[in-house]
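Novice: quick one, structure for this:
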Amino acid sequence: MMRYLTFPASCCIALLWMSPVYGQDARRIHEQAIVVDSHNDVLYQSVMRGKDIGQRINSGHTDLPRIKAGGIDVQVFAVWCNEKYGKGTAFAHANKQIDGLMKVISRYPDDIMLATDAVSARQIAEQGKIAAIIGIEGGHMIEARIDYLDSLFKRGARYLTLTWNNSVEWATSATDETRKPNTLKHKGLTDFGRQVVRRMNELGMMIDLSHVGRQTFFDVMEITTKPVIVSHSNAYALMAHPRNLHDDQIKAVAKNGGVICLNFYSGFLDPMHYTKINRFYAKYVTANDSVKRSSDAKYDRLPAVAKEQLRPPLSLLLDHIDYMVKQAGIDHVGIGSDFDGINATPKGLDDCSDFPKITEGLLTRGYTEPQIRKILGENMLRVMAAQKN
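Specialist: From the prediction side, this is the model:
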């Protein structure tokens, strides 16, 4: 943050866990740093379901009080819909979610304001308010129309994730490139996809390469003139999931001047996550289920005690941060929680009020205060500012 925070007693719970050795320094660093979370799905999870996130709610990971308790200065609100929304529906749905965010901002002007660049984000944070940034998660929401891309940018969207898990007609996703390669008509960007990338560079809109396939990733790197972001992905070397980045991709982002923001999802952190789901499903539900269920469906059927046992230690997230720093350098790593878009998180990261735990974890691992500030937010804001150059 750009100021010292004064939390009400009810909001200080997230800070009480800190150890006597590092707690005081961690608290000071966290309060004085500007903290950016590059990806949160509360619009879909709560706002679109009629929940008032201006007040503390008893569900999900996010609301304005918990954002403030976690010391998050700049919150990217992801605009998301799945592949069931297509031409004629996806763009309209994106606008409905933006409308929902605007209503929150209108209702709570003392707590949150829309930011459209790095300068306004810092200025809003200095006022003690949450700087809200809009990110569009999924290229299908522009419905293969440049004018729709322009329209979303005018409404305040400052990044576009080129694909979600589903490919679009002009770019292929990591899921499809790795799991459904034989169904693809092409790999990577088409000519229209290159047009999208060039237009985003012209607009000053960040290109988000989370979710995209390797071919799409490197096609973008060949033509972009601006630093990219990877808003919520982790290291493939530590967890071999198609959504995570290989070493050559990590180094390519660093060479490009971009930033990779680490995701809190247990399934992207813990190499034993899916094995444990199957084990607990057999133990707590049934070993003789004849219905073929996805890992998420199995997870949803587990009792609370099993879900808690599934959670990996916070140290695994710190391991991924360490690995990214080693591969890319300290200037190219950030935080993208994916809160309210994930169903399993490391122990201790129950919701966005727990962000200070990351700061203490980094401090205990020997990161300096300037390095921690970069990871917490400065790197992300640098890339955002670079879009205007």
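
Novice: from now on I want contacts and neighbour counts done on CA atoms only, so please keep to that.
Specialist: Noted.

Novice: can I assume residue 348 sits in a strand?
Specialist: No. Counting by DSSP: H, G, I helix; E, B strand; the rest coil, residue 348 is not part of a strand but coil.

Novice: tell me, how many residues neighbour it?
Specialist: 16 (other CA atoms under 10 Å).

Novice: is it in contact with residue 314, as I believe?
Specialist: Yes. Assessed by CA atoms under 8 Å, residue 348 is found in contact with residue 314 at 6.7 Å.

Novice: contacting residues for residue 345?
Specialist: 264-266, 311-312 (CA atoms under 8 Å, 6 or more residues apart in numbering).

Novice: ok, it to residue 270 distance?
Specialist: 10 Å (CA to CA, to the nearest Å).

Novice: list residues touching both of those two?
Specialist: By CA under 8 Å, 6+ apart, the residues touching both residue 345 and residue 270 are residue 312.

Novice: which non-adjacent residue is nearest residue 14?
Specialist: Spatial nearest neighbour of residue 14, excluding adjacent residues (CA to CA, 6 or more residues apart in numbering): residue 354 at 5.3 Å.

Novice: now residue 168
Specialist: residue 140 (5.9 Å).

Novice: helix, strand or coil for that neighbour?
Specialist: helix.

Novice: separation between it and residue 39?
Specialist: Counting by CA to CA, the separation of residue 140 from residue 39 is 18 Å.

Novice: and for comparison, fold this next one:
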Amino acid sequence: MRGMKRSVLAIALGMSLTAHAWAAGKEVTPAKVRQAHDSALVLDTHLDTPANFSRPGWSIRDRHDHDGDQSQVDLPRMKEGGLDGGFWVIYTEQGSRDEAGNRAARDHGLTRLVEIREMIAANAADFELVSTAADAERIAATGKRVSFISMENASPLASDPSLLELYHKLGLRMLGITHVKNNDFGDSSTDAAGPQWNGLSPKGKALVVEANRLGLILDASHASDQVFDQLLELSKAPIVLSHTSADAMFDHPRNIDDARIRKLAAKGGVIHVNAYGGYLISIPKHPQREAALEALSQKYGEESGRDEAKVQAYLKERAEIDQRFPVPQATFEDYMRHLLHILKVAGPQHVGIGADWDGGGGVAGMEDVAALPKITERLLKEGYSEADIHAIWGGNLLRVLRAVEAVAEPMRR
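Specialist: Next up, the predicted model:
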């Protein structure tokens, strides 16, 4: 399907791998991992990297470092880690829901959409916008990075839900209903005020119909259990969780229980497993640390507005806070506990990867996308076949997209 990836992948794997038995006693060698990983269409469903696109001096073409400048995804590391692409996220923080707040959300969403499209256009030799599942396979075959667009939090549509059609025409292919607070379309899983709508609002239910008509994948990550249940019931196409982990491994409102995972799978959906540490393990609340981090964020402003000097100053002060107020850090093994559990519950045909890169994701031992082959390595050691790995990395997602496209086609006539 694709050209061979950088030899650095083989070097990194050769340094870290030891011989293990898998399946019927077969050895997991660096060559076996490289073959399985390179032959898969490796997609991640939640890349918050567009927050970096407008950073002064930051370029997707340069190799960055998470500890050095707070970024986890760029073209060199995508190549090193074999990441063929995924969903660039239009994320909008939930602000006030009055007229002024809704206008601000509208403007922010459209600005971020333009920034994503501009990045793709400016790097057309390496990235291409995806409209269909067939597009994704065609683009990957050329060696370019497969570029989907998604929306996390539908608040940019609150002032005018009809904007969804414009977003679709400009490349949007996945729609997440909420973020950490309730909005005009539905309840969040983490709003301290509790549910407002007991699931989807009337506007939210209408949004589901329109998403089905246009051919948008519906994403229930961050939404309440009631929203998940109603999306599963109302949508004529399968839905996804773009970046969610397992309640059974760590009971957190942002995670999902096994019964719902099974219902998602039964309706053809896919859960993409999150690597956000606070959803993988228990990290005790530390009021002094949280106050210090909040003050730090206020001091330096949004990440997208920080130049290199501000980034370095921020990182220095952040390291001092970490030293004064240490908290547990999730590890690669914590991530794999969630992934392997979900695979057992849903089956490999209903699981994918959505690690929340550049949005808080990443764990000790898997700090950026260059480390993605470690997942393939571990899955092989656990006895999953190459066909399973192909499904998990991208095949399941494209199956859902094809189903969404099939539902939309007669509805749009």
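
Novice: work out the TM-score between the chains.
Specialist: With the length set by TM-score structural alignment, normalised by the length of the first structure, the two chains reach a TM-score of 0.88; 368 aligned residues with a CA RMSD of 2.5 Å.

Novice: quick one: neighbours of the aligned partner of the residue nearest to residue 14 of the first structure in the second structure, just the number.
Specialist: Counting by TM-score structural alignment, residue 354 of the first structure corresponds to residue 371 in the second structure. Neighbours of residue 371 of the second structure under the rule other CA under 10 Å: 20.

Novice: check residue 7 of the second structure too.
Specialist: 11.

Novice: same check on residue 52 of the first structure?
Specialist: 15.

Novice: can you tell me what residue 35 of the first structure aligns to in the second structure?
Specialist: So, by TM-score structural alignment, residue 35 of the first structure is matched to residue 42.

Novice: contacts for the one helix or strand residue 128 of the second structure maps to, please.
Specialist: In the assignment (DSSP states H and E), residue 128 of the second structure maps to strand 127-129. Residues outside strand 127-129 of the second structure that contact it (CA under 8 Å, 6+ apart): 117, 120-121, 139, 144-148, 171.

Novice: now, the most widely separated pair of the residues you listed?
Specialist: 144 and 171 (17.0 Å; CA to CA).

Novice: which residues touch whichever residue in the second structure pairs up with residue 161 of the first structure?
Specialist: Residue pairing (TM-score structural alignment): residue 161 of the first structure is matched to residue 176 of the second structure. Going by CA under 8 Å, 6+ apart, residue 176 of the second structure touches 150-154, 218-221.

Novice: most neighbours, which of these?
Specialist: Most surrounded of these: other CA under 10 Å gives residue 153, at 31 neighbours.

Novice: which position in the first structure pairs with that residue?
Specialist: Aligned partner of residue 153 of the second structure by TM-score structural alignment: residue 138.

Novice: and that match, what does it touch?
Specialist: Residue 138 of the first structure touches 80-81, 160-164, counting by CA under 8 Å, 6+ apart.

Novice: rebuild these as a markdown table, extending it with distance to residue 253 of the first structure.
Specialist: As requested, these are arranged in a markdown table below (distance: CA to CA, whole Å):
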| residue | distance to residue 253 of the first structure |
| --- | --- |
| 80 | 24 |
| 81 | 26 |
| 160 | 16 |
| 161 | 15 |
| 162 | 16 |
| 163 | 18 |
| 164 | 19 |
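
Novice: for the longest helix anywhere in the first structure, name the packing helices and strands.
Specialist: Identified as the longest helix of the first structure according to DSSP state H is helix 90-107. Judged by 3 or more CA pairs under 8 Å, 6 or more residues apart in numbering; DSSP states H and E, the packing partners of helix 90-107 of the first structure are helix 42-45, strand 74-80, strand 112-114.

Novice: and of the ones you listed, who's closest to residue 369 of the first structure?
Specialist: strand 74-80 (19.1 Å).

Novice: average offset of the closest one relative to the second structure?
Specialist: Comparison of strand 74-80 of the first structure with the second structure after fitting gives an average deviation of 1.1 Å (mean CA distance after the TM-score superposition for the first structure).

Novice: packing partners of that strand?
Specialist: Looks like strand 74-80 of the first structure contacts strand 36-40, helix 42-45, helix 90-107, strand 130-137 (3+ CA pairs under 8 Å, 6+ apart).

Novice: got a markdown table for those, with distance to residue 67 of the first structure too?
Specialist: As requested, those are exported to a markdown table (distance: least, CA to CA, whole Å):
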| stretch | distance to residue 67 of the first structure |
| --- | --- |
| strand 36-40 | 10 |
| helix 42-45 | 11 |
| helix 90-107 | 14 |
| strand 130-137 | 8 |
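
Novice: among the ones you listed, which is the most enclosed?
Specialist: strand 36-40 (a mean of 29; mean count of other CA atoms under 10 Å).

Novice: next, the angle from it to strand 74-80.
Specialist: Inter-element angle recorded for strand 36-40 of the first structure and strand 74-80: 20 degrees (by axes from the mean of the first three to the mean of the last three CA atoms, to 10 degrees).

Novice: name the helices or strands packed onto strand 36-40 of the first structure?
Specialist: strand 74-80, strand 333-335.

Novice: figure out how far that strand is from the centre of its chain.
Specialist: Relative to the chain's own centre, strand 36-40 of the first structure is displaced by 5 Å; criterion: CA atoms, centre = their mean, to the nearest Å.

Novice: repeat for stretch 83-92 of the second structure
Specialist: On CA atoms, centre = their mean, the centre of stretch 83-92 of the second structure falls 7 Å from that of its chain.

Novice: what range in the first structure matches it?
Specialist: Stretch 83-92 of the second structure maps onto residues 72-81 of the first structure, going by TM-score structural alignment.

Novice: try stretch 116-126 of the second structure
Specialist: Taking TM-score structural alignment, stretch 116-126 of the second structure hits residues 101-111 over in the first structure.

Novice: mind listing residues that contact that stretch?
Specialist: 43, 47, 52-54, 64, 112-114, 128-130.

Novice: of those residues, buried ones?
Specialist: 43, 47, 53-54, 64, 112-114, 128-130 (16 or more other CA atoms under 10 Å).

Novice: tell me which residues touch residue 275 of the second structure, please.
Specialist: 243, 245, 335, 354-356, 361-363.
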